[in-house]
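Q: Sequence and predicted structure are below.
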Amino acid sequence: MIERFETSQRMSKIVKHNGVAYLCGQVGDGETVAEQTRDCLSRVDALLEKAGSSREKMLQVVIWLADMSDFAEMNAVWDTWVPEGHAPARACGEAKLARAELKVEVIVTAAY
């Protein structure tokens, strides 16, 4: 069975199937990469909870940065957010994001 949450014509914020929750990409508010990352990860927390999951159950995370020179600043926030011993498989790359003011986007897949 496939369950979809907060579905619109374009996308669902969460799709659950066979014990896996797929979250749509999350961005955050703020001027700096650190601020946007903190806000973004707060939104991930809310979606994980809604999906019946948690940070400890993350399987894979893909992070897009508008500029790879922000890698260290993003990681400083990320490293304090990920529970020790529960780091997911992760990829990080540079991409042109949907709006010019966006600096980071996080896409999470987690067990539930």
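A: Everything's here; your move.

Q: When you work out contacts or count neighbours from here on, use the C-alpha atoms and nothing else.
A: OK.

Q: The nearest residue to residue 13 once chain neighbours are set aside: how many residues sit nearby?
A: Once flanking residues are discounted, residue 13 sits nearest to residue 24: 5.0 Å by CA to CA, 6 or more residues apart in numbering. Using other CA atoms under 10 Å, residue 24 is surrounded by 18 other residues.

Q: ditto for the one 4 residues further on
A: For residue 28, the number of neighbouring residues by other CA under 10 Å comes to 22.

Q: That one is in what secondary structure piece?
A: Using DSSP states H and E, residue 28 sits within no helix or strand.

Q: And here is the other one:
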Amino acid sequence: MKVTLDNPATAPQPYSPAYSQVARVEHADGSALLFVSGQIAEGETLQEQSRGVFATLEALLAAHGATLADIINIRTYLTDISKLAEYAAVRRELITGTPPTSMTFEVPKLFRPEAMIEIEVVAAVSPRPAA
């Protein structure tokens, strides 16, 4: 098993150099699990921030050969749980097919005062085809 920590150049960079955005745990057969750190985004509304977070997640996953469809677990942190339906609508639009396992939490605040949502995911990547 090989572990690689990464901040892909093709994705928005983290707000702080104190963490890696992706931990890739690769198995001998070339399959991997991607653990993606919590992501936030700018925007005036929860829907704008949600779309921004999913765009960042999409870029981080793509850098490791995955898509939003490869997400197997999602954890969402909302500062106002009464807006869950707004987030859920964006999520249903962007994550289609069988939904991943999921947990959603209401938190009093996130590390940036303007952030209304933070999302972290785990994705499964299929083995790479033989060259």
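A: Received the coordinates, thanks. Values in this document were obtained by computation on a predicted structure and should not be read as measured data.

Q: Verify the stated contact: the residue nearest to residue 13 of the first structure with residue 16.
A: No: assessed by CA atoms under 8 Å, residue 24 of the first structure is found out of contact with residue 16, at 11.5 Å.

Q: After superposing, tell me the mean distance of the longest helix along the second structure to the first structure.
A: Determined from DSSP state H, the single longest helix within the second structure is helix 46-62. Comparison of helix 46-62 of the second structure with the first structure after fitting gives an average deviation of 0.4 Å (mean CA distance after the TM-score superposition for the first structure).

Q: elements contacting that helix?
A: strand 32-39, helix 84-94, strand 117-125 (3 or more CA pairs under 8 Å, 6 or more residues apart in numbering; DSSP states H and E).

Q: rerun at 7 Å
A: helix 84-94 (3 or more CA pairs under 7 Å, 6 or more residues apart in numbering; DSSP states H and E).

Q: ok, and what's touching the next helix or strand after the helix it packs on?
A: Toward the C-terminus, helix 84-94 of the second structure is succeeded by strand 101-106 as the next helix or strand (DSSP H and E). By CA atoms under 7 Å, 6 or more residues apart in numbering, the surrounding residues in contact with strand 101-106 of the second structure are 72-81.
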